[in-house]
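give the three-dimensional model of this entry:
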Amino acid sequence: MSRTDFYEDPNAPKANSLKVAVSALVRNSHGQILMIHRTDNGKCSIPGGGMEVGETPAQAVVREVREETGIDVTVTGLVGIFSNPEHVIAYDDGEVRQEFSICFTADPVGGALQTSSESKSVGWIEPEDLVNLAIHPSIWLRIERGLEGHAEPYYT
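From the prediction side, this is the model:
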């Protein structure tokens, strides 16, 4: 399903749903960041997706990272809770979702890089090379907050 992100756009459609999503800033032992190139919007992103009934947020992020990247992770911390009413995502089925994502830090513990139906490429990226990628501002905020290493989680 394709999607269109509207960010601080006065002409954006009004949100008609809200779903809990999770994401993870995963760094390997070299300090590189696990990134995907999304199939639904063509942007580069940290892995993540929607939480399912019966999961905790931590279980959801472990599942999403594995599904999108092939990498097994363990959750190590909380970057923050990101929900901006000025960021809505319109899907081609008519859903217009307000952003709401719980972002974790995580360490890789196994698996091997692989793509999925949600990721056309997957890789470990040096933090200084992120500026060369097309990354949505809401994902940039999560990455920046995660790299800054604040003791307290971010929230809006």
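
please count neighbours and contacts with C-alpha atoms only from this point.
Noted.

hey, where'd the strands end up in the chain?
3-7, 17-18, 21-26, 33-38, 44-45, 48-50, 71-82, 87-91, 96-98, 101-111, 119-125, 154-155 (DSSP state E).

roughly how far is the third one from the heart of the chain?
In this case it means strand 21-26. Computed by C-alpha atoms, centre = their mean, to the nearest Å, the chain-centroid distance of strand 21-26 equals 5 Å.

could you also give me the structure for this next sequence, so I can compare it with the first?
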Amino acid sequence: MSLGLVGTYTDPRHLIAYSDGEVRRQFNVCFRVRVVGGELAISDESTELRWVAQSEVDDLPMHHTQRLRLTHALENRTAPYLG
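Coordinates of the predicted model:
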């Protein structure tokens, strides 16, 4: 269930190069949601998946762009980030 838009995120300097030679520029639309069912499942773009407590977030290794999105989501902002 969607609870609202956290923000839109892009950075022309953040390019993602895949092993098959494809290169993409990141663009994300992030929503705050409430999980109402289902199970976590690994995809082609993930190697590990688990729920973590909010108190563990600062210790997780992640790209600074991911940390920004997560920080904004946890701040409960009244307006979405547009950047």
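
just to revisit the earlier point, and the strands of the first structure, which is most packed in?
Among the strands of the first structure, the stretch with the highest mean neighbour count (mean count of other C-alpha atoms under 10 Å) is strand 21-26, at a mean of 27.

that older thread, out of the strands of the first structure, which gets nearest to Pro57 of the first structure?
Across the strands of the first structure, Pro57 of the first structure has its closest neighbour in strand 21-26 (6.7 Å, C-alpha to C-alpha).

now the strands of the first structure as a markdown table including distance to Ser138 of the first structure?
A markdown table is the format used below for those (distance: least, C-alpha to C-alpha, whole Å):
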| stretch | distance to Ser138 of the first structure |
| --- | --- |
| strand 3-7 | 8 |
| strand 17-18 | 16 |
| strand 21-26 | 12 |
| strand 33-38 | 14 |
| strand 44-45 | 10 |
| strand 48-50 | 13 |
| strand 71-82 | 8 |
| strand 87-91 | 8 |
| strand 96-98 | 12 |
| strand 101-111 | 10 |
| strand 119-125 | 18 |
| strand 154-155 | 13 |
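
which among these is found nearest to Gln59 of the first structure?
strand 71-82 (8.9 Å).

between that closest one and strand 33-38, how many degrees?
80 degrees (axes from the mean of the first three to the mean of the last three C-alpha atoms, to 10 degrees).

so what secondary structure elements neighbour strand 71-82 of the first structure?
Judged by 3 or more C-alpha pairs under 8 Å, 6 or more residues apart in numbering; DSSP states H and E, strand 71-82 of the first structure is in contact with helix 57-69, strand 101-111, helix 137-148, strand 154-155.
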